[in-house]
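>>> Predicted coordinates and the sequence they were generated for:
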Amino acid sequence: MPGLFDTVVTEVDGVLCGPARQPRQMLSDQSYAGHASIHDDATARKLGFQGGTIEGPTHFSQFAPLCCSIWGEQWLATGCISVHYRAPSFDGEDVIAWLRRPGIDERQAQIWMTKTDGVEVLRGTVSMEPSAAQTALEERMAGLVLLQDAVILRDVSVGTKVPRVAVRMAPGARMGLLYPFSLADKLRVITEPSPAYSDDHNPWGRRIVPMEMISVLMQHTWDDTLIGVRGPAVGLFADQEIRLLGGPVFVDVPYEVEREVVFLSGSPRTESVWVRTMLYEAGGTKPVAQMLLNCAIMKETYAGYEAEREALYRR
């Protein structure tokens, strides 16, 4: 949208796309539950990746100009992005964001991201609240089966809640061991810069937090031991949805988050915990935003997984 983004958006046969970008990997020094994460080169290579992966929500910024070209600036206040991550991307790789233009009266659109060789990084939906259509993750969750014979997640229960905790994103404050960088660091390399992120000259009169950094704000205080996850083990983001209910989310404003386990699922290689996080203004009762996140924990990174499974579920 003119004034908020300078991104060149092109459209062919009803499909919008932005330019190829090279998002930066900023989590090489991340510490997750006292150990290195999938974003560490050595850890990632042991698991068969070419190097430390870029965290999925980093890609959300590339969709903001596309969404604003459809719905205007209000998408940054009451928009939603809902995706399933399909393949990792790495520092230095070109990726392109795509959006299929919705119908005139539709409030939801299909999105996807590809590398220049055609590999699909993510796929999902973007929408404007309120929308009657199911988001990508609502549709995906409806088809999942509850995890059976859990090992890493055997002490985790659907419905478990984590009490509210205070969060705040000041411009120069590093966001803890999970996110060892600041908003200012991110804005120096963000793929789609905007005055809405860096100064007060925008429709809301205050700096707003980019969609990808809303994920950081809502996640940086996370401690999975509070819900009973066993470890150490390496997890990765497999599905994620951020929904703005009464935004935008503002810089340097005191918020609070509360969390609830809403589902457990699995695959041959992972055990997954789905957590819904609600963001409130400090002391408030009306949510500003919510995030649904599926963290898929890799069985092979949990020492003695098969032996424990055999001992627990010997039949």
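Yep, that arrived. Numbering: from 1, shown residues only.

>>> contacts, neighbours, all on C-alpha from now
Noted.

>>> and residue 164, how many neighbours does it have?
17 (other Cα atoms under 10 Å).

>>> In contact with it: list those residues for me.
256-259 (Cα atoms under 8 Å, 6 or more residues apart in numbering).

>>> Dump those into TSV; add secondary structure and distance to residue 195 as well.
As requested, these are arranged in TSV below (DSSP: H, G, I helix; E, B strand; the rest coil; distance: Cα to Cα, whole Å):
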residue	secondary structure	distance to residue 195
256	strand	26
257	strand	27
258	strand	30
259	strand	31
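
>>> The structure to be compared is supplied as follows:
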Amino acid sequence: MTLTAFEAVETDGVLAGPERRPVNLSRNAAGSIHDDATAQKLGFRGGTVAGNIHCEQFPPLIIRRLGPEWRRRGGLSLHFMNATTDGEPVRAFIGPETAGPGGLRIARIWMETPEGVRVMEGDAWVGGRNPESELAKRMAASRPAADLRILASRKVGDTCKDTPARIDGAVALRRLEGVTEPLPEYRDPTEFGAKVAAPAVAIDVLRAVEQPLFKSAGDFVGMFGAIELEFLDGPVFLDTDYLADGEIRAFSESPKTEVTWYESVIRPAAGGPPTARMLMMSRVLKASSPLWA
């Protein structure tokens, strides 16, 4: 992917990044929401660009607004609103800095199409845990699920411990060809002592808990609904062995989806404090399962 240089434009206190065209890196994953045929069968325009891919447009704006400490003790929390397809143009924005609870420095972030359609929205922060993040508020306001069929075997409070998690550097670096904002630290270990995982790659490390944490009934198609990524003692590195702990935090539902919320935390397998945490809201499409026929 050939990109123009990163140039942010500020208008009335809002920083706008350059227009980018994210690639649907999973378009060949047959049977997934990223596959054109499957997505169209379920009512989408085409295979969707994963929400974690969109997360990669925000770090340059966040670091410019809130500073480089975001890499070590900061986070972003994004609720996904309208899916995009391969190569569709989008632009990331960050609002003015505001004061948050406990001395946090916070700014609203969002993404739009050229027509002004809101793709996602949320907040970014620096300085510690944000108890009032976009996802924290949305999870607290969600109504408990009354009829789970695909996820019926799971319950709130289910956990898994010490799940091995690692991202191979060679794999991650090949994937960088499709990253919309390829920052130097993704390839160059000079600043941090090792190569830093881009947001979507860090999210993949934290998703290691999904296999031991979840069991479902039969085949289904899922998609990300929201992601909160926080660096506790960051950043997350490539070619590093981590251990991941996971917990199911909540279930909710909509007329078209079963919804699960889970939290994941990783720490170095060699010892040390937790590196990062994630709160994920994932949607399971009822129309994709015979249990909802």
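Ah, there it is. Values in this document were obtained by computation on a predicted structure and should not be read as measured data.

>>> Still touching in structure 2? Go through the contacts of residue 164 of structure 1.
Counting by both residues aligned by TM-score structural alignment, their matches' Cα atoms under 8 Å, structure 2 reproduces these contacts from the contacts of residue 164 of structure 1: 256-258.

>>> quick one: which of those has the most company?
Busiest of these [other Cα under 10 Å] is residue 257, holding 23 neighbours.

>>> in which helix or strand would I find residue 215 of structure 1?
helix 211-219 (DSSP states H and E).

>>> all helices for structure 1, in order.
41-46, 60-71, 75-78, 136-142, 183-187, 195-198, 211-219, 305-313 (DSSP state H).

>>> Dump those helices to CSV, plus distance to residue 287 of structure 1 and mean neighbour count.
CSV is the format used below for the helices of structure 1 (distance: least, Cα to Cα, whole Å; neighbours: other Cα atoms under 10 Å):
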stretch, distance to residue 287 of structure 1, mean neighbour count
helix 41-46, 36, 16
helix 60-71, 21, 22
helix 75-78, 12, 21
helix 136-142, 19, 15
helix 183-187, 22, 18
helix 195-198, 21, 18
helix 211-219, 12, 22
helix 305-313, 39, 12
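
>>> List the contacts of residue 187 of structure 2.
Per Cα under 8 Å, 6+ apart, neighbours of residue 187 of structure 2: 173, 195-196.

>>> Let me have these in CSV, adding distance to residue 30 of structure 2 as columns.
Below are the contacts of residue 187 of structure 2 laid out as CSV (distance: Cα to Cα, whole Å):
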residue, distance to residue 30 of structure 2
173, 24
195, 31
196, 30
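
>>> between the residues you listed, which is closest to residue 74 of structure 2?
Residue 74 of structure 2 lies nearest to residue 196 out of those, by Cα to Cα, at 14.8 Å.

>>> Trace the closest one over to structure 1, please.
Residue 196 of structure 2 maps onto residue 208 in structure 1, with residues paired by TM-score structural alignment.

>>> ok, the nearest residue to its match once chain neighbours are set aside - how many residues close by?
Closest residue to residue 208 of structure 1 apart from its sequence neighbours, by Cα to Cα, 6 or more residues apart in numbering: residue 250 at 4.3 Å. A count of neighbours around residue 250 of structure 1, defined by other Cα under 10 Å, yields 19.

>>> can you tell me how far the equivalent of residue 250 of structure 1 over in structure 2 sits from residue 283 of structure 2?
Matched to structure 2 by TM-score structural alignment, residue 250 of structure 1 sits across from residue 237. Residue 237 of structure 2 sits 28 Å away from residue 283 of structure 2, going by Cα to Cα, to the nearest Å.

>>> just residue 38 of structure 2 next, same as before
From residue 38 of structure 2 to residue 283 of structure 2 the distance is 15 Å (Cα to Cα).

>>> Could you do residue 211 of structure 2 as well?
16 Å.

>>> Specify which residue of the two has the higher count of neighbours.
Taking other Cα under 10 Å, residue 211 of structure 2 and residue 283 do not tie; residue 283 has more neighbours (21 against 10).
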